[in-house]
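S.K.: No sequence on hand, only this structure:
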């Protein structure tokens, strides 16, 4: 356990940041899951809407350091491709 005053403060800060990061990661995953569900259901309109809502959340997570920016871009790109493929098959 932390002994010094500064170490105790650092522990408090880490706890706060961990909590915030966990919330952000959970929100990001929820939005991604909504897109996945819309794609699997075959509903093109819902998939487009879900993707439009998920993209800024994902990019904001990258900006805040939850995921790497290339990871976020890759996820958006692949989801976008899948939504477009859904439109082509419909």
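M.R.: Ah, there it is. Source: prediction; values computed, not measured.

S.K.: going forward, measure contacts between C-alpha atoms and count neighbours the same way
M.R.: Noted.

S.K.: Enumerate every residue touching the residue nearest the centre of the chain.
M.R.: For the chain, residue 28 is the residue whose C-alpha lies nearest the centre (Cα atoms, centre = their mean; 2.6 Å). By Cα atoms under 8 Å, 6 or more residues apart in numbering, residue 28 lies in contact with 54, 57-58, 61.

S.K.: now it: how far from residue 81?
M.R.: As defined by Cα to Cα, to the nearest Å, residue 28 lies at a distance of 19 Å from residue 81.

S.K.: Could you do residue 53 as well?
M.R.: 16 Å.

S.K.: ditto for residue 7
M.R.: 47 Å.

S.K.: one more structure, for comparison:
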């Protein structure tokens, strides 16, 4: 939840953008506890949470071993010397 700030909408509805269905499933599982806590702390029993899957804002990750290795080489080119010295492949 730290990646996207919640937005307060009309009628005390809080909209939270998430990245995927896995996040939605996790938050849905904890939603009753989360809403119970927020409603008590904010003294507002009308508060509700809407989850919006926003795939346009997904952070780019490194998906293949080759991509990870290229990124590592950008940070530290001597890694390639070590790979060659020990006869390793990626």
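M.R.: Cool, got the structure. On a predicted model such as this, the values are computed, not experimentally measured, just so you know.

S.K.: Quantify their similarity with the TM-score.
M.R.: Remark: TM-score between the superposed chains equals 0.31 [TM-score structural alignment, normalised by the length of the first structure]; 45 aligned residues with a Cα RMSD of 3.8 Å.

S.K.: what's the single longest helix in the first structure?
M.R.: When the first structure is parsed with DSSP state H, its longest helix is helix 5-41.

S.K.: so how far is that helix from its chain's centroid?
M.R.: 9 Å (Cα atoms, centre = their mean, to the nearest Å).

S.K.: And stretch 13-32 of the second structure, what's buried?
M.R.: For stretch 13-32 of the second structure, a neighbour-count test (16 or more other Cα atoms under 10 Å) marks 15-19, 24, 27 as buried.

S.K.: Now the terminal residues of it, how far apart.
M.R.: End-to-end span of stretch 13-32 of the second structure (Cα to Cα): 15 Å.

S.K.: what's the farthest-apart pair in the contacts of residue 28 of the first structure?
M.R.: Spatially, the most separated pair among the contacts of residue 28 of the first structure is 54 and 61, at 10.6 Å (Cα to Cα).

S.K.: So those two - more neighbours on which side?
M.R.: residue 54 (23 against 20; other Cα atoms under 10 Å).

S.K.: so what does the lengthiest helix in the second structure touch, helix or strand wise?
M.R.: The longest helix of the second structure (DSSP H) is helix 21-42. If you count contacts as 3 or more Cα pairs under 8 Å, 6 or more residues apart in numbering; DSSP states H and E, helix 21-42 of the second structure packs onto strand 48-53.
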